[in-house]
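Trainee: only the shape, not the letters, is given here:
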């Protein structure tokens, strides 16, 4: 990790703290003590001090109202190290062409800085739990409308989607009833962290597509989350990336 100036011990600490923060924010079935033990701390107080030092909040306060901008800044070195040092090499045999059926989805749109996606995810998870549309009963998709590298933060847009065949009941969450259209798609399986799918997306667009003779369809790149962090270790998370084709 020296190439990105992140010592190995700090990398491990950040990885464990990230898993703990995800459990605090998105999983309510574990106590702070259980999360502390999973993160390698023998006592909740030691975990609370380390957590506050990194994220500026005690674990209980983060669970109630996370400071997502501070979270983004805290874990940026971890994400940078992974993007630079853990590159995956894709090849054409990794891509399959699949005929995808039309999928009705409930969408919660995230509009604004990527650093605040966590708050939108929390709202979406709470809504899914209230309606029973939870994995694996309901498949999970993301539709990518913007490239965070080239889009001003205020204009960034990402759709969080849950597959459903149920009518969307009125509620205080701005859920949109929509669908992912049927059609042919190039599908690339990504194993590992799904925080940044840029490398896989670039391979599809810049290498696979020109060599394939295929043409993209007028629908954004999207993905289906097959297995989730922190339900599984980040290295075991599985995401399928879909490039719609004519």
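Mentor: Structure's in. What do you need? Just so you know, these numbers come straight off a predicted model, no measurement behind them.

Trainee: from here on, just use CA atoms for contacts and neighbour counts.
Mentor: Fine.

Trainee: show me what contacts the residue of the chain positioned farthest from its centre?
Mentor: Most distant from the centre of the chain: residue 213, at 30.4 Å, with distances by Cα atoms, centre = their mean. For residue 213, the contact set (Cα atoms under 8 Å, 6 or more residues apart in numbering) is empty.

Trainee: one more structure, for comparison:
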């Protein structure tokens, strides 16, 4: 077969591949736009313009591609932000949370909230119940991990000499889905002891992979830097130390749903190529900026691997 004839036969497949790639890029652009404009009025007209698709077909295209309606996706993201503000930011009034998340009134917010969770915002604030939300939350995390993966290079990893750091720790033991209850307990203790993140660095010690560990066996430490030992207390806060030593650090900017990809990169790609060995201390995070104080796409987390000298 002549080369030019063979090229002619292959050309349609190549054009199809390019078209698919372009389509995917335009769809992902919509997700990124939603993340960065979540506090705005995200109409179908607006989102179809971002995707450069006809507004008459965009809602069907979005639903077919992501498996959820665009309106529902936006609603779930706003609802998650509202839930975290209700549970963890008690200084914010319910009406302000409603308006900040695009609801026209507290009544409209209450109807939408109760329809999704079976509780009014006031009831949820008084006694947060996360069980009804877990399936929706897992779905959001799946979308982010599948369609918005982060990419890293070895040059993104830096080395630091981490100083010995005394930490006050609440040990979460049990299902990852119950972690918000432990976070709320820990925040309450920090407030009582005047240790907000602005004056006391926030850490997490990660012992287990939630995807590989039975829910009942999952271990995760919530920690805050302190200058003196913590006395025995009713909150179950205990004393631990992050030891001094050299660490490899990767900075992740984005939601927690994408953290797993960053951790996988460190263990499966960077570590074997670095030819370094790890100390007997768990992976740990330092939370530089935290949701819902900042939008999810602006969260900053430093991931540390403790290295042998």
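Mentor: Arrived safely. As the structure is a prediction and not an experimental result, all values here were calculated from the model.

Trainee: returning to that earlier point: which residue lines up with the residue farthest from the centre of the first structure in the second structure?
Mentor: In the second structure, residue 213 of the first structure lines up with residue 275, judged by TM-score structural alignment.

Trainee: check residue 114 of the first structure too.
Mentor: Match for residue 114 of the first structure (TM-score structural alignment): residue 176.

Trainee: and for its match, the neighbour number?
Mentor: 17 (other Cα atoms under 10 Å).

Trainee: so it sits against residue 217, correct?
Mentor: No: applying Cα atoms under 8 Å as the test, residue 176 of the second structure and residue 217 come out as separate, 9.7 Å apart.

Trainee: do a quick rundown of the strands in the first structure.
Mentor: Using DSSP state E, the strands assigned to the first structure run over residues 95-100, 103-111, 140-144, 157-163, 176-180, 183-191, 222-227, 238-244.

Trainee: what's the closest of those strands to residue 24 of the first structure?
Mentor: strand 222-227 (18.6 Å; Cα to Cα).

Trainee: which residues are in contact with that closest one?
Mentor: For strand 222-227 of the first structure, contacts defined as Cα under 8 Å, 6+ apart pick out 139-144, 236-243.

Trainee: got a list of what the match of residue 114 of the first structure touches?
Mentor: 210, 215, 218.

Trainee: how about 7 Å then?
Mentor: Neighbour list for residue 176 of the second structure: 215, 218 [criterion: Cα atoms under 7 Å, 6 or more residues apart in numbering].

Trainee: next one: the one 10 residues further on
Mentor: For residue 186 of the second structure, the contacting residues are residue 170, by Cα under 7 Å, 6+ apart.

Trainee: trace residue 239 of the second structure over to the first structure, please.
Mentor: Match for residue 239 of the second structure (TM-score structural alignment): residue 177.

Trainee: so its match makes contact with residue 103?
Mentor: No: counting by Cα atoms under 7 Å, residue 177 of the first structure stays clear of residue 103, with 11.1 Å between them.

Trainee: any idea how far residue 265 of the second structure is from the corresponding residue of the second structure for residue 99 of the first structure?
Mentor: Using TM-score structural alignment, the partner of residue 99 of the first structure in the second structure is residue 161. The gap separating residue 161 of the second structure from residue 265 of the second structure is 21 Å, by Cα to Cα, to the nearest Å.

Trainee: so for those two, which residue has more residues nearby?
Mentor: residue 265 (18 against 12).

Trainee: so what corresponds to that one in the first structure?
Mentor: Checking TM-score structural alignment: residue 265 of the second structure goes with residue 203.

Trainee: measure its match to residue 196 of the first structure for me?
Mentor: 13 Å.

Trainee: re earlier: can you turn the buried part of the contacts of strand 222-227 of the first structure into a ChimeraX selection?
Mentor: Those of the contacts of strand 222-227 of the first structure that count as buried under 16 or more other Cα atoms under 10 Å are selected in ChimeraX with:
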select :139,140,141,142,143,144,236,237,238,239,240,241,242,243
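
Trainee: of the contacts of strand 222-227 of the first structure, which is the nearest to residue 1 of the first structure?
Mentor: residue 236 (20.8 Å).

Trainee: just tell me what the closest one corresponds to in the second structure.
Mentor: Residue 236 of the first structure maps onto residue 298 in the second structure, by TM-score structural alignment.

Trainee: which residues touch that match?
Mentor: Taking Cα under 7 Å, 6+ apart as the test, what residue 298 of the second structure contacts is 253, 254.

Trainee: repeat the analysis, applying 6 Å as the threshold.
Mentor: residue 254 (Cα atoms under 6 Å, 6 or more residues apart in numbering).

Trainee: likewise for residue 181 of the first structure?
Mentor: Contacts of residue 181 of the first structure (Cα under 6 Å, 6+ apart): residue 102.

Trainee: look up how far residue 222 of the first structure lies from it.
Mentor: Taking Cα to Cα, one finds residue 181 of the first structure at 11 Å from residue 222 of the first structure.

Trainee: so for residue 71 of the first structure, which of the strands of the first structure sits nearest?
Mentor: Using Cα to Cα, these put strand 103-111 closest to residue 71 of the first structure, at 17.4 Å.

Trainee: buried stuff in that closest one?
Mentor: For strand 103-111 of the first structure, by 16+ other Cα under 10 Å, it's 104, 105, 106, 107, 108, 109, 110, 111.

Trainee: what's the average distance of that strand to the second structure?
Mentor: Here the mean offset of strand 103-111 of the first structure against the second structure after fitting is 0.3 Å, by mean Cα distance after the TM-score superposition for the first structure.

Trainee: residue 14 of the first structure matches what in the second structure?
Mentor: If you follow residue 14 of the first structure across to the second structure using TM-score structural alignment, you land on residue 76.

Trainee: nice, that's everything, thank you.
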